[in-house]
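>>> I'll drop the sequence and a predicted model, then ask my questions.
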Amino acid sequence: MKIELTGRRALVTGSTAGIGFAIAEGLALAGASVVINGRGEERVSSALQALRSRNPDGDFSGVAADLSTAEGSAKLTGLVQDTDILINNLGTAHLNGFFEQQDSEWLDLFQLNVMSGVRTARYYLPAMMNRGWGRVVFISSESAIMIPSEMIDYGMTKTAQLAISRGLAELAGGTGVTVNAVLPGPTRSEILSNWMKVTAEEQGTTQEEAEQAFLKKMRPTTLIKRFTTTEEIANMVVYVCSEQAAGTTGAALRVDGGVVRALF
């Protein structure tokens, strides 16, 4: 299978590192021109430099904007007025105690993980539907299905993304636009890798040993017995954005290493 996205423009939110960075690179390798996004100019500039160094033939640009706010989202859409492919990757997670959390923490995470994607989809989807082609992908998580007790707020936001992506797929039905969600499991992304590095240092072990301990305790149902790579997540996303995936919409596609013990 040869995926060809030449002539398509893609926007990947939260893409200065980790899964978003890998998705941006994967889409560019398939021929798409790619706009990356991060909160600060320094991070965006650094990511652009890395992407261009690794992919000299790629077409990359970037926008620094905080999409957790309506103002930041308006800045993005003002600078990037149209796109064929929208990857709502922006998100974060924090270990926390449910009984200690304040309302403001729940609302802040909802703005970042959920409303950022709502705003971008609300802006870009109508033009895709009018043209008769488009791809929207929400990067959710296996935590949307298996809510972690140590991050209930995070699980809630990831479940919300599944509801939004399915609803938008229904809304765009018959227009040539597909909307899907991709659900990574434990991944060697920036956030989780940093957690594992700190844990390894505290325990005097290697990062790989820390990852194995995490899986054994927190995700014992994993079938691949390791963290996935960001490239493995990106591969699914690039496929979902392809012409070959035109028959896949309204789906929740797991790249979780078999963590979720369910057939459907």
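Sure, I can see it.
>>> only C-alpha atoms from now on, for both contacts and neighbour counts.
Noted.
>>> OK, contacts around the closest residue to residue 14 other than its chain neighbours?
Nearest non-adjacent residue to residue 14, counting by Cα to Cα, 6 or more residues apart in numbering: residue 90, 4.1 Å away. Taking Cα atoms under 8 Å, 6 or more residues apart in numbering, we find residue 90 in contact with 13, 14, 15, 20, 112, 113, 116, 117, 139.
>>> one more structure, for comparison:
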Amino acid sequence: MRIDLSGKKAVVSGSTAGIGFGIAEGLARAGADVVITGRTAERVNDATARLQKAVPEASVAGVAADLGSADGCRTLIDAHPEADILVNNVGIFQPTPFFEIPDEDWENFFQVNVMSAVRLSRHYARGMKERDWGRVLFLSSESALNIPTEMVHYGMTKSAVQSISRGLAKVLSGTRVTVNAILPGPTRSEGVGKMLKQMAEEQGISEQEVEERFVRENRPSSIIQRVADVEEVANMAVYLASPQASATTGAALRVEGGIVDTMA
């Protein structure tokens, strides 16, 4: 199967690093014009330069905006009013005991992880519907189903994202616009890498040992028994963005190594 996204424009939120950057790179390699977004011009410029170097023939643009706010989403939309592919990837996470999570953190997580996707999907999916072709992807998580006790607020947002994805797919019933959620498990992204490094320093052991212990103690049901690579998640996103995935919509596709112990 050869995926060709030539002539398609993709907007990937939160794509200066980690899974978002990996998806942006995968889409660019498939021929799509890609818009990278991040909170600061410095990070956006660095990411666009890295992507252009990795895929010299790619058409790459960047927008610096805080997508956790309505104004930030408007900045992106004004700069790039139309897209054929929208990847709602931007998100934040922070391990915090439930009884120590203040109201402002619940609100911040909801605005960044959920409302950014709502606002961008509301705009871009409307244009896709009018043109009768499009792909909307929501980055959920295995934490949407397997709520982590150390990040209940994060799990809540990922459950919400998955719900919105299914609902929007039904809203677009009968069109050639598909909407799907991707559920990664622990992935070796920039954020997870920092967390593992910090844990290694605190515990006085190597990052590899921390990773192995983390999976064993926190995700014991993992079938692959390791943290996934960014590219493994990005590959799923590129497929779902492709014409070949035309009959896949309203789905929640797992790239979590079998952590969620159900077949449904």
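Sure thing, it's come through. Everything numeric in this text was worked out from a predicted model, so none of it was measured.
>>> just to revisit the earlier point, just the contacts of residue 90 of the first structure: which are in helices?
20, 116, 117 (DSSP state H).
>>> do you know how far the first one is from residue 113 of the first structure?
This points to residue 20 of the first structure. Look at residue 20 of the first structure and residue 113 of the first structure: by Cα to Cα, to the nearest Å, they are 14 Å apart.
>>> for residue 61 of the second structure, which three-state class applies?
Taking DSSP: H, G, I helix; E, B strand; the rest coil as the rule, one finds residue 61 of the second structure in the strand state.
>>> my read: it touches residue 41, true?
No. Judged on Cα atoms under 8 Å, residue 61 of the second structure makes no contact with residue 41 at a distance of 11.9 Å.
>>> so which of these two has more stuff around it?
Neighbours were tallied for residue 61 of the second structure and for residue 41 using other Cα atoms under 10 Å; the higher tally belongs to residue 61 (19 against 14).
>>> following element in sequence after the top helix by length along the first structure, please.
The longest helix of the first structure (DSSP H) is helix 152-171. Later in the chain than helix 152-171 of the first structure, the nearest helix or strand by DSSP states H and E is strand 177-184.
>>> mean distance, that next one to its aligned residues in the second structure?
In the superposition against the second structure, strand 177-184 of the first structure averages 0.2 Å from its aligned positions (mean Cα distance after the TM-score superposition for the first structure).
>>> of all the ones in helices among the contacts of residue 90 of the first structure, which comes closest to residue 108 of the first structure?
Minimum distance to residue 108 of the first structure across these is 11.1 Å, recorded for residue 116 (Cα to Cα).
>>> you'd agree the closest one is up against residue 65?
No. Counting by Cα under 8 Å, residue 116 of the first structure does not reach residue 65; the two are 10.9 Å apart.
>>> what is in contact with those two at once?
With Cα under 8 Å, 6+ apart as the test, residue 116 of the first structure and residue 65 both reach residue 73.
>>> and the residue of the first structure most remote from its centre, how far is that from residue 198 of the first structure?
Distance from the centre of the first structure peaks at residue 204, with 31.5 Å (Cα atoms, centre = their mean). Here residue 204 of the first structure is placed at a distance of 10 Å from residue 198 of the first structure (Cα to Cα).
>>> for residue 32 of the first structure, what are its contacts?
5, 6, 7, 8, 9, 10, 59.
>>> and with 6 Å instead?
5, 6, 8, 9 (Cα atoms under 6 Å, 6 or more residues apart in numbering).
>>> can you pull out the strands in the second structure?
For the second structure, the strands defined by DSSP state E cover 9-12, 33-38, 60-64, 85-88, 134-139, 177-184, 252-255.
>>> which helices and strands does the first one pack with?
Under the contact criterion of 3 or more Cα pairs under 6 Å, 6 or more residues apart in numbering; DSSP states H and E, strand 9-12 of the second structure touches strand 33-38, strand 85-88.
>>> next: the fifth one.
Counting by 3+ Cα pairs under 6 Å, 6+ apart, the packing neighbours recorded for strand 134-139 of the second structure are strand 85-88, strand 177-184.
>>> what's around residue 224 of the second structure, how many residues?
Neighbour number of residue 224 of the second structure under other Cα under 10 Å is 12.
>>> measure the residue nearest to it when sequence neighbours are not counted to residue 19 of the second structure for me?
Sequence neighbours aside, residue 257 is the residue nearest to residue 224 of the second structure in space, at 5.2 Å (criterion: Cα to Cα, 6+ apart). When Cα to Cα is applied, the distance between residue 257 of the second structure and residue 19 of the second structure equals 16 Å.
>>> neighbour-wise, which of those two wins?
The residue with more neighbours, out of residue 257 of the second structure and residue 19, is residue 19; 27 against 19, by other Cα under 10 Å.
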